[in-house]
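Participant: Requesting a structural model of the entry that follows:
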Amino acid sequence: MTASGPVSTALDRFRSSGSSWLRLPFFSGDAADAVCARVDRRIAEGSSVLPSPDTVFRALTLTPLEAVKAVILGQDPYPTPGDANGLAFSYVGPRRLPASLKVILAELPGAPTSGDLTPWARRGVLLLNSALTVEAGKSGAHLRYGWSALTDQAVKAVSDRSEPAVFLLWGAQARSRAALIDRARCGVVETGHPSPLNRHRDFSGTRPFDEANAWLVSRGATPVDWSLG
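Facilitator: Reported below is the predicted structural model:
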């Protein structure tokens, strides 16, 4: 399909990259084209879509299928312009860190102050949102656009590999995908969502990064370096 908008153009570029993720049905069929065309229509109608088109597929670009050691699933990008960079929970905005990300980083030694999670992605942590796009000021605006098929297929593809990988599932939406994971091959670390609005407060103190690394080591794999420079 010929690109007719910025997100469709980004899809064409991603397809030309030869990424191992292109074997997913989402990309080999018409699903990706349909979702990107729908997002491009919103842009043509005047909506401000985030993140920038060149970072929409960044999670898959930085973390090839064969390199995945850990998976963290988010909902959708931050809806404030300049905050998101295509990776779940990753924050590059000019203001103080979002409350959920502060809770996440507090589980790491030294509680890093950088919210850019790009180093994790480069070390094999797939930081994938359920929707790769959002509209400015409208959290969840594209959750029903069809992106979720990509997330489901990516989870299944990682689970089906022979190499060990661990899934960090935070909150009900992420945990709903646990059924797609083969626990005989993969580790699963489930907790509540790190949002301060989570009334159960069942994330803080769970040490999910330590638990994920302990599982990897138990399978003879190198643990993830969770540091942020």
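
Participant: CA atoms for contacts and neighbours, from now on please.
Facilitator: Fine.

Participant: Report the secondary structure state of the most centrally placed residue in the chain.
Facilitator: Nearest residue to the geometric centre of the chain (C-alpha atoms, centre = their mean): residue 128, 1.4 Å. Assigned with DSSP: H, G, I helix; E, B strand; the rest coil, residue 128 falls in the strand class.

Participant: want to put them side by side, so please do this one too:
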Amino acid sequence: MLIKCAVGWEEFFDNEIKKPYFKQLLKNIDREYKSKICYPKKTDIFRLFTLIEPKNIKVVIIGQDPYHGPSQANGLAFSVNNGIKNPPSLVNIFHELKKDLEIDHYDSGNLDHWSKNGVFLYNTIGSVVTKTPLSHKNIGWTTFSQNLIIYLNEIRDDIIYVLWGNYAKQYSKYIFNKDNIIKGAHPSPFSYSLFKDQQFFLKINYLLLKNKKKIIDWKM
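Facilitator: You can find the predicted model right below:
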């Protein structure tokens, strides 16, 4: 599999691609995509890495694995392409964005713009079998994600990490600067009662300003 990435990711991928686990991960992906219906499109698995350079990351929002319905996943956590109905978790995220910052994003669930403005929307499991959440949990993604979070922490100490849900919170142990962690419940309808009214977007912008960074343009 040819992995395309923006300038600045070469060091990370050059190191990972030499490791046995990563070679096996790519083989596992090839096998799964040949034998099953998987999401996102194979060409979109690493698409996030083409949209933003490491030096431009301000916020990392950690998701679990891609949407597992047809045409939903597009390589960015929580995002869908234009013209696709917003999944419930994304609708709930937009509810909070509206309450926090008076920004209405409901017309489009495409979050490419967020990435280009410094938000790294990362699923720690980068692929999934249709209608089967966590189906690719054990094919190598966990090691890749651990190494990625550690790498980002080694090259940057000013990135804000947003951990929604217990799965994402597991990655807090790889984040060196605990003051830059924002934790909360997952935006899924099952836990929305705990997710809502936590002012996540206000907290993100507050920490950015505290770290002398420009706030994110969360508009479309």
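
Participant: Overlay the chains and give the TM-score.
Facilitator: Remark: TM-score between the superposed chains equals 0.89 [TM-score structural alignment, normalised by the length of the second structure]; 214 aligned residues with a C-alpha RMSD of 2.0 Å.

Participant: how much space between residue 164 of the first structure and residue 32 of the first structure?
Facilitator: Per C-alpha to C-alpha, to the nearest Å, residue 164 of the first structure is found 28 Å from residue 32 of the first structure.

Participant: neighbour count winner among those two?
Facilitator: Neighbours were tallied for residue 164 of the first structure and for residue 32 using other C-alpha atoms under 10 Å; the higher tally belongs to residue 164 (22 against 19).

Participant: Quick one: residues contacting that one.
Facilitator: Shown in contact with residue 164 of the first structure (C-alpha atoms under 8 Å, 6 or more residues apart in numbering): 69, 185-187, 216, 219, 221.

Participant: And residue 130 of the first structure, by the same measure?
Facilitator: Residue 130 of the first structure makes contact with 73-76, 143, 147-148, 150-151 under the criterion C-alpha under 8 Å, 6+ apart.

Participant: In strands only, show me those.
Facilitator: 73-74 (DSSP state E).

Participant: and the contacts of residue 130 of the first structure, which are buried?
Facilitator: Taking 16 or more other C-alpha atoms under 10 Å as the criterion, what is buried in the contacts of residue 130 of the first structure is 73-76, 143, 147-148, 150-151.

Participant: Now do the SS call for the counterpart of residue 214 of the second structure in the first structure.
Facilitator: Under the alignment (TM-score structural alignment), residue 214 of the second structure pairs with residue 222 in the first structure. The assignment at residue 222 of the first structure comes out as coil when based on three-state DSSP.

Participant: and the gap between residue 222 of the first structure and residue 178 of the first structure?
Facilitator: 23 Å.

Participant: Neighbour count for these two, which is higher?
Facilitator: Using other C-alpha under 10 Å, the more surrounded residue of residue 222 of the first structure and residue 178 is residue 178, with 18 against 13.

Participant: mind listing the helices for the first structure?
Facilitator: Secondary structure of the first structure, counting by DSSP state H: helices at 6-15, 25-28, 31-44, 58-62, 99-105, 118-122, 148-160, 171-175, 208-218.
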